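Chemist: structure, please.
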Amino acid sequence: MSSTELPWARAAAEVTGAHGAAVVPGEELRTVALPGLALAVRTRPPVREGLPPALYVHGLGGSSANWSALMRELTGHLDAEAVDLPGFGFSPPPDDGDYSISGHARAVIRLLEASRRGPVHLFGNSLGGAVVTRVAAVRPDLVRTLTLVSPALPERRPQLSAVPTGLLAVPGAAALFSRVTRDWTAERRTREVLTLCYGDPARVDADGFRAAVAEYERRLGLPYFWDVMTRSARGVVDAYTLGGQHSLWRQAERVLAPTLLVYGGRDRLVSFRMARRASSAFRDSRLLALPEAGHVAMMEYPEAVARAFRELLHETTADAGRS
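Modeler: Next up is the predicted model:
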């Protein structure tokens, strides 16, 4: 899955633009243009020169904005960027229409190669967790540490609350859901998403809720919204069925980077019981268990996730110094 042999891999052009986005104060949004691919990248300028680089990758239906709180917590420790995967956030669909885990991983690899920022501290949530696991397995040269928040790694018995999301992969399911919910207001849609993703939706304040509603309305207006959701969900399901060397669990075992695993006790999409298997699969792992968190712990408890990452950063920096 490496793209190092491709002659255009480093031929990137950066275009700064507002995108019509409501960017969090202190953040900037720009587009990185690659052949057949354009990726919106969110940045929070580092507080000083020389900080280690980081890249954040969101989950299904999310965007780079999912990492804003954690980026703010770690602004004194990392030179951070967060990417909108192809078709999500402010990134348009890719020319090849590939929304598989491998397709998204290739997009991340191409971004890292074009920016020449690697190796980076790589973060992933949910779908993004599966994506960066694959990146770390096939391109260890690009990854300094790996932080996975509720990664979408295969489960034999998914929770019942996760089944509707998986059903998006079934042909026609998205169109049916769109018809069934056509009378739902953006406020109701947003509440449903928050209930699914947060351990306690009440942690979202009024301003945050209004911003989420506005973003949901914008994305529902995109002509490719449901197609991207359907194909990306199908990509997750397909990845769950792969065996052999392409199995996500087999690739997790190949990851060399020190890994921080974050699991929420109230996660309705990724079972908390998967924490034990993940801890065994990743050879150099440490676990942060947050009993009250849901699927997006970096949004609900950014201080706790940041504290655990700072410990990982201190540990790996000290190890590098001894070496």
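
Chemist: make it CA atoms for all contacts and neighbour counts henceforth
Modeler: Noted.

Chemist: which residues are in contact with the helix or strand where residue 319 lies?
Modeler: Assigned by DSSP states H and E, residue 319 belongs to helix 302-322. With contacts defined as Cα atoms under 8 Å, 6 or more residues apart in numbering, helix 302-322 is touched by 69-70, 73-74, 77, 147, 258, 260, 262, 288, 297-298.

Chemist: name the residues of that helix that are buried.
Modeler: 302-306, 308-309, 312-313, 316 (16 or more other Cα atoms under 10 Å).

Chemist: ditto for stretch 225-240
Modeler: Residues of stretch 225-240 classed as buried: 225-237, 239-240 (neighbour count, 16+ other Cα under 10 Å).

Chemist: which single one of these is nearest to residue 93?
Modeler: Comparing those against residue 93 with Cα to Cα places residue 228 closest, at 7.7 Å.

Chemist: which one is the closest one nearest to, not counting chain neighbours?
Modeler: residue 87 (6.0 Å; Cα to Cα, 6 or more residues apart in numbering).

Chemist: and the one you found, how many neighbours does it have?
Modeler: When counting by other Cα atoms under 10 Å, one arrives at 25 neighbours for residue 87.

Chemist: repeat that for the one 3 residues further on.
Modeler: Using other Cα under 10 Å, residue 90 has 24 other residues around it.

Chemist: is it correct that it is in contact with residue 42?
Modeler: No: contact criterion Cα atoms under 8 Å: residue 90 and residue 42 do not qualify, at 9.9 Å.

Chemist: one step back: which single one of the buried residues of helix 302-322 is nearest to residue 157?
Modeler: For the buried residues of helix 302-322, the residue nearest residue 157 by Cα to Cα is residue 305; the value is 27.0 Å.

Chemist: Proceed likewise with the subsequent sequence, for comparison:
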Amino acid sequence: MDLISGLQEVTRRMLVARGVRSEVVNLGGQPLHHYELKGRGKGPTVLLVHGLGGTANGFARIFFGLAKRFERVLAVDLPGHGFSPEYCLGPTCVRGQYELLVEYCQKVVGGPSFVVGNSLGGALSAQLATEHPELVRALGLVAPAGADVGHELIREVLESMDVRTAEQSRALTRRLFHKPPMLMMLFADAVRGIYATPAVRALSADALAKGEYLKPEELKRLTMPVLFVWGGSEKLLPHQSLDFFRSSLPAHARLRVVEQFGHIPHVERPDELVSELVQFADASGL
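Modeler: The predicted model follows:
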């Protein structure tokens, strides 16, 4: 077992010891791992969707804060990520992941939820809201991908995630955080394997080949409460993404640019992100 796999397993065991259920469900022959934590609040179920190369473990530090406000917290490992086995539908890789997310919402979540997605998970969550609004009680987009900012800018982002050397690993780590923890920098080279998996490479290739982005006219039609959170220290996605969402989301959307948030605030500043999500839920009557 390599270092990253070992840390993933340690995190899983710690969560289970604190009352989080770790389970593998089977959807159309594809095993998917997910976490479930019963909450003490009256808000709807929260579904957390990670980004490219991420895992459900990445949300570990916000599970318990959210459980105080919401009735249930779920986090799923997308195919080929975390504890979910590899899976890809060849040239329709991204769409295949999305369709499994839809099926997960229909069969496991079992009703409309507060869907919160980060990065690629944000793009998938936004697509879910446009195509299946009956599954989305509210939408939270945290540094979402999916903006139509031009092929070359997207290529640069994906190339920065194609890490093959220790220096490239450290450079990517710096881009993910407002201020990278020293421990993360010391072990940055260990993340190379995360971004070299078949799923990550297939998703990246598919995104570059197809160039499919979220459509402003569809986003404008969203009627559920929408929260958009962008980091003042966002370094991975191009700043043009912020302009895209500002002009494309419906007028009722709550847009927040938060200082000292990087690309993955659920890892770096979990308490502050929980506060943003809870304030939004309160203001939206969730």
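
Chemist: which residues are in contact with both of residue 90 and residue 42 of structure 1?
Modeler: By Cα under 8 Å, 6+ apart, residue 90 of structure 1 and residue 42 have these common neighbours: residue 84.

Chemist: so what does residue 48 of structure 2 match up with in structure 1?
Modeler: The equivalent of residue 48 of structure 2 in structure 1 is residue 56 (alignment by TM-score structural alignment).

Chemist: what strand or helix carries its match?
Modeler: strand 53-57.

Chemist: now that strand on structure 2. Mean distance?
Modeler: Superposed on structure 2, strand 53-57 of structure 1 shows a mean distance to its aligned partners of 0.8 Å (mean Cα distance after the TM-score superposition for structure 1).

Chemist: give me the contact list for the helix or strand following that strand.
Modeler: Proceeding N to C from strand 53-57 of structure 1, the next assigned helix or strand is helix 68-73, under DSSP H and E. Applying Cα under 8 Å, 6+ apart, the external contacts of helix 68-73 of structure 1 come out as 24, 44, 80, 298-299, 302-303, 305-306.

Chemist: from the contacts of helix 302-322 of structure 1, which two are the most distant?
Modeler: 69 and 258 (22.9 Å).

Chemist: trace residue 117 of structure 2 over to structure 1, please.
Modeler: By TM-score structural alignment, residue 117 of structure 2 lines up with residue 124.

Chemist: how about the nearest residue to residue 201 of structure 2, chain neighbours excluded?
Modeler: Excluding the flanking residues, the one nearest residue 201 of structure 2 by Cα to Cα, 6+ apart is residue 195, at 7.2 Å.

Chemist: can you check residue 232 of structure 1 too?
Modeler: Sequence neighbours aside, residue 99 is the residue nearest to residue 232 of structure 1 in space, at 5.0 Å (criterion: Cα to Cα, 6+ apart).

Chemist: can you count the residues close to the one you found?
Modeler: Using other Cα under 10 Å, the number of residues around residue 99 of structure 1 comes to 25.

Chemist: tell me which stretches of the stretch 151-300 of structure 1 form helices.
Modeler: Assigned by DSSP state H, counting those that start in this stretch, the stretch 151-300 of structure 1 shows helices spanning 163-167, 173-180, 186-197, 206-220, 225-241, 248-254, 274-281, 297-300.

Chemist: who wins for proximity to residue 34 of structure 1 among those helices?
Modeler: Nearest to residue 34 of structure 1, of all the helices of the stretch 151-300 of structure 1, is helix 225-241, at 19.4 Å by Cα to Cα.

Chemist: now name the helix or strand holding residue 141 of structure 2.
Modeler: Using DSSP H and E, residue 141 of structure 2 maps to strand 136-144.

Chemist: which stretch of structure 1 lines up against that strand?
Modeler: On structure 1, the counterpart of strand 136-144 of structure 2 by TM-score structural alignment is residues 143-151.

Chemist: please state the offset of the matching stretch from the chain centre?
Modeler: Distance of stretch 143-151 of structure 1 from the chain centroid (Cα atoms, centre = their mean, to the nearest Å) equals 10 Å.

Chemist: need the three-state assignment for residue 24 of structure 1.
Modeler: On the three-state scheme (DSSP: H, G, I helix; E, B strand; the rest coil), residue 24 of structure 1 is labelled coil.

Chemist: which position in structure 2 aligns with residue 254 of structure 1?
Modeler: Residue 254 of structure 1 maps onto residue 221 in structure 2, by TM-score structural alignment.

Chemist: contacting residues around its match?
Modeler: By Cα under 8 Å, 6+ apart, the neighbours of residue 221 of structure 2 are 130, 250.

Chemist: ok, it to residue 194 of structure 2 distance?
Modeler: 36 Å (Cα to Cα, to the nearest Å).

Chemist: how about residue 155 of structure 2?
Modeler: Residue 155 of structure 2 is 19 Å from residue 194 of structure 2, by Cα to Cα.

Chemist: all helices of the stretch 1-150 of structure 2, in order?
Modeler: Applying DSSP H, counting those that start in this stretch to the stretch 1-150 of structure 2 gives helices spanning 3-17, 63-67, 93-104, 120-131.

Chemist: out of those helices, deepest packed?
Modeler: helix 120-131 (a mean of 24; mean count of other Cα atoms under 10 Å).

Chemist: what do we get in structure 1 for residue 65 of structure 2?
Modeler: Residue correspondence to structure 1 (TM-score structural alignment): residue 65 of structure 2 is matched to residue 73.
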